[in-house]
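[1] Using only what follows, build the 3D model:
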Amino acid sequence: MPIRVAIADDEAPARGRLKTLLAKMGDIEIIGEASDGDAAVNLCANPQLDILFLDIRMPEWSGLDVAAWLQERGDERPFIIIVSAYDQHALEAFELEVLDYLTKPIRPARLEKALNRARARLNPIPSSPVDFKMGLPYKERTILVAVESIHWVQYENGVLAVQTADQRLFIPWNLKQFEEKLQGHGKFIKISRQTIVNLDSLKAIDPMLSGTSILEMKDGTRLEASRSATTRLKTLF
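    As a prediction, the model looks like this:
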């Protein structure tokens, strides 16, 4: 399946150069363009959009404004890749959970690296041997937890809640640290910018009129999935 992308940049030549680079990547389908921030926001309404390339300086909304708006909505997708002639906004951009930050002129190898990060996030995580255990820092100890026993994790106020089959642990991690520790083990999916669930612990999916959904987990917890995550779940079940 191709990766569907859109480009938002107020300079048509810049959009053209990026389109030329993307056309050489093979599995990329460009499904939209925008020349200002308002139009970029409208592109995000497409549930099939996987990646939005955003320039920083645009009329109406800046690229950072659009990224902040998406973060506030809590949608997992589209992933944001910032493309800018200026590197001084990188820290602010990563605080808004963008996938990557590219500086102009874009080098093909650097673009490929950013797309590989997206591919890793977009592809379903395969199942793994049931005996894999993850070490979780808890108080002054390291607790070994079988990955298949983890129902869901949720990041809030600087703490990661990890719900297992028999306990809930609060650890000083963020979601990125949890994903890195997973190392591809288990069948997990990110349903929002704050929450990851184990598909084997999912009991029911209740669709909402807004296009989001409420997931009922086997432990009874109800968690909200973003529109993009809901769309992906429909393809898995």
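[2] C-alpha from now on. contacts and neighbour counts both.
    OK.
[3] max-length helix in the protein?
    Taking DSSP state H as the criterion, the chain has its longest helix at helix 108-122.
[4] Pull out the buried residues from it.
    Residues 111, 114, 115, 118, 122 are the ones in helix 108-122 that count as buried (16 or more other CA atoms under 10 Å).
[5] ditto for stretch 171-184
    Residues of stretch 171-184 classed as buried by neighbour count (16+ other CA under 10 Å): 171, 174, 175, 178, 182.
[6] Before we compare anything, build this one as well:
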Amino acid sequence: MSGGSGVSGGSANAAPLRALIADDERLLREQLKSRLASVWPELEVVAEARDGAEAVDRADALRPDVVFLDIRMPGLSGIEAAREILALPRWQGEIVFVTAYDEYAIAAFEQGALDYLLKPVEPQRLAQTAQRLKSRLGASRAPERMPPAEQEAALDAVLERLMKLQRGLETGSGARAQPLRWIQATAGNTTKMIDVNDVLFFRSDEKYTRVQTKEAEAFIRTPIRELVPQLDPQQFWQIHRSAIVNLGAVSAITRDDSGRQRVHISGHPEVLEVSRSFAHLFRGA
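    Coordinates of the predicted model:
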């Protein structure tokens, strides 16, 4: 792309604007970094992240002016990472989502007035986004951003839309497969067939997902992100990147001293935390 299509750098005395790129694909990070160097050479890419959790940590440590977040990343998704970043004390940066979703899903971002880039990122579209970011950030570093409450509402709308798309519930997306009826899980040396209606909750660690019933626990290798679309969304809600709860087993929703929501399970002592990404599910709690 010719130099004339780039974005000007502002005052010569102003410190350069700084960016973080988060994507689990190294080649895509490098491609975006290269194209940013072409259309916005004054922008300094100070760090890269391979997943959502790493993006949150680096955003907290470095406080970049712009964070480019891939939507689909292991662990925290881009949407979930954005919510965590927006919650950082005195956060003053801008967030841009990078997504491979089609135009139908992109409407969720447009309606929410959020910045996004569609993969593969085209230089002309990237230049337009860069120009908008420069305009909002400005040399004074006092961005004219949406108020925090509006940003959070916009993210909630996008998250809900994308979750519906994932589950095949949007109009025109085709018929959704029948929800999972039985879970084949391991308990010690025994393989058990568990009726999903008997499951109180699912909870994951790095290797396994625990299937908890009133009587016992068992384990499966299916991660939460793959389990969610197989379950009936009217019965099971994901409340954390590592937890899904059976709504019929919920006895109460409480808040701790920090304002975090907690889900209490009927007939079971374990209490499940609701992450900020899913707090909108229990707005009245």
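[7] where does the TM-score land?
    TM-score of the superposed chains, computed with TM-score structural alignment, normalised by the length of the first structure, equals 0.51; 164 aligned residues with a CA RMSD of 4.3 Å.
[8] Summarise which helices and strands the longest helix of the first structure is packed against.
    For helix 108-122 of the first structure, the packing partners by 3 or more CA pairs under 8 Å, 6 or more residues apart in numbering; DSSP states H and E come out as strand 100-103.
[9] from the chain's centre, how far out does stretch 29-46 of the first structure sit?
    Taking the mean of its C-alpha atoms, stretch 29-46 of the first structure sits 18 Å from the chain's own mean (CA atoms, centre = their mean, to the nearest Å).
[10] returning to what we had before: what's the closest of the buried residues of stretch 171-184 of the first structure to residue 31 of the first structure?
    For those, the residue nearest residue 31 of the first structure by CA to CA is residue 175; the value is 29.4 Å.
[11] Which residue of the second structure is paired with the closest one in the alignment?
    When the second structure is aligned by TM-score structural alignment, residue 175 of the first structure is paired with residue 224.
[12] rewinding a little: could you identify the helix or strand that succeeds the longest helix of the first structure?
    strand 133-138 (DSSP states H and E).
[13] That following strand vs the second structure, mean deviation?
    Its match in the second structure and strand 133-138 of the first structure itself, once the structures are fitted together, sit a mean 2.5 Å apart by mean CA distance after the TM-score superposition for the first structure.
[14] ok, residues contacting that strand?
    142, 143, 144, 145, 146, 147, 169, 170, 171, 172, 181, 182 (CA atoms under 8 Å, 6 or more residues apart in numbering).
[15] Of those residues, which is the nearest to residue 199 of the first structure?
    residue 147 (11.9 Å).
[16] Give me the aligned partner of that closest one over in the second structure.
    Alignment note: residue 147 of the first structure maps to residue 196 in the second structure; criterion TM-score structural alignment.
[17] residues contacting its match?
    Residues in contact with residue 196 of the second structure, defined by CA under 8 Å, 6+ apart, are 180, 181, 182, 183.
[18] same question, residue 45 of the second structure
    The neighbourhood of residue 45 of the second structure, defined by CA under 8 Å, 6+ apart, consists of 18, 19, 20, 21, 33.
[19] does it count as helix, strand or coil?
    Three states are possible here, and by DSSP: H, G, I helix; E, B strand; the rest coil the one that applies to residue 45 of the second structure is strand.
[20] same check, this time on residue 207 of the second structure
    Classification of residue 207 of the second structure using three-state DSSP returns coil.
[21] before we move on, what about residue 258 of the second structure?
    What three-state DSSP gives for residue 258 of the second structure is coil.
[22] Residue 276 of the second structure versus that one, what's the distance?
    12 Å (CA to CA, to the nearest Å).
[23] Give me the more crowded residue out of the two.
    Neighbour count, other CA atoms under 10 Å: between residue 258 of the second structure and residue 276, residue 276 has more, with 18 against 6.
[24] you'd agree that one is up against residue 83?
    Yes - here residue 276 of the second structure lies in contact with residue 83, judged by CA atoms under 8 Å, at a distance of 6.7 Å.
[25] Sweet, I'm off.
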